[in-house]
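Undergrad: missing the sequence, but the structure's below:
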């Protein structure tokens, strides 16, 4: 796993989450948080691209990639709501996004048990 670049990129996304949270909690530079979040998003593209193009798809990566995505998105949305950056009627789309993330994860787990695949 540690010699598998796509998995390293996926793990970096998980490691980035506490960094963003710490910057948020200690009133860090919001632009820096945006840059870090953007880098995490870019790694999401490249981990899948590299895994497919170099035939380095792994069970660990298949499991961790959507987990990392959902953790990152949910954490940032919850922080934005907590900081009143997302307020009023904008909270509804944020909740829909969180609900969708949870629903897709649950559906994938269910389909994995019945041996069906759900495309991204």
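TA: Everything's here; your move. Source: prediction; values computed, not measured.
Undergrad: only C-alpha atoms for contact and neighbour calcs from this point on.
TA: OK.
Undergrad: Which residue ranges of this protein form strands?
TA: In the chain, no strands are defined using DSSP state E.
Undergrad: put this beside the first:
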């Protein structure tokens, strides 16, 4: 149970209270450290799955915790970026679309798992995740480098792109799920 891949997954969850503390009353230095932590969490996300497969150590705990760790990280960062107003104005709508979809798809996957119906991740959902991760990282980095306004613009562009893809993929998953509901 306490394999290296599972410990890496758990470390992503444990890192989120540190992220909250860094972004509570952030100064540029806090944003810089938060960005470093965000990158480190992203690296551990890659390596926990890679190592689990390479070592033949894929576990039920890892399968259960990995998507939870991902959602905790995304939700924590979005909430803190809303709190710091790095995401504000109309961009709040994009953030809410992402949060609602994450919760809805998690519930749908849980429901379908009881029916033994799998919902594989689509290529479009992988693009959604890429835009989402780039957007959140850029918005954290923008706080560390406030004189570089273009970083925030990249983050907001990617946030809206992720929200658009989120709506499309969320609808795709919902259509599949509705076929199994009576």
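TA: On my side now, so go ahead. Model, not experiment: these values are computed from the prediction.
Undergrad: tm score of chain vs chain?
TA: After superposition, the two chains reach a TM-score (TM-score structural alignment, normalised by the length of the first structure) of 0.93; 119 aligned residues with a Cα RMSD of 1.2 Å.
Undergrad: Tell me how many other residues crowd residue 87 of the second structure.
TA: By other Cα atoms under 10 Å, 23 other residues sit near residue 87 of the second structure.
Undergrad: correction: residue 74 of the first structure
TA: The burial count for residue 74 of the first structure: 19, using other Cα under 10 Å.
Undergrad: ok, now which ones touch it?
TA: residue 98 (Cα atoms under 8 Å, 6 or more residues apart in numbering).
Undergrad: Which positions in stretch 168-181 of the second structure come out as buried?
TA: Across stretch 168-181 of the second structure, burial judged by 16 or more other Cα atoms under 10 Å covers 169-170, 173-174, 177.
Undergrad: can you check stretch 95-108 of the second structure too?
TA: 95, 97-99, 101-102, 105, 108.
Undergrad: Mind listing residues that contact that stretch?
TA: 71, 75, 78, 87, 159, 162-163, 166-167, 170, 173-174, 177.
Undergrad: Pull the most distant pair out of those residues.
TA: 87 and 177 (31.3 Å; Cα to Cα).
Undergrad: one step back: in helices only, show me the buried residues of stretch 168-181 of the second structure.
TA: Among these, the ones falling in helices (DSSP state H) are 169-170, 173-174, 177.
Undergrad: that older thread, tell me the one among the buried residues of stretch 168-181 of the second structure nearest to residue 113 of the second structure.
TA: residue 177 (10.6 Å).
Undergrad: Please pull up the equivalent of the closest one in the first structure.
TA: Using TM-score structural alignment, residue 177 of the second structure lacks an equivalent in the first structure.
Undergrad: Tell me how far residue 177 of the second structure lies from residue 63 of the second structure.
TA: Applying Cα to Cα, to the nearest Å, the value for residue 177 of the second structure to residue 63 of the second structure is 20 Å.
Undergrad: show me where the first structure has helices.
TA: With DSSP H as the criterion, the first structure has helices spanning 5-25, 30-53, 59-82, 91-113.
Undergrad: Let's have the ones you listed in CSV, adding distance to residue 119 of the first structure.
TA: Conversion of the helices of the first structure to CSV gives the following (distance: least, Cα to Cα, whole Å):
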stretch, distance to residue 119 of the first structure
helix 5-25, 19
helix 30-53, 13
helix 59-82, 12
helix 91-113, 9
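Undergrad: re earlier: for residue 114 of the second structure, state which of the contacts of stretch 95-108 of the second structure is nearest.
TA: Closest to residue 114 of the second structure, out of all of those and judged by Cα to Cα, is residue 177, at 12.1 Å.
Undergrad: Grab the most central residue of the second structure for me.
TA: The second structure has residue 74 as the residue nearest its centroid, 3.2 Å off, counting by Cα atoms, centre = their mean.
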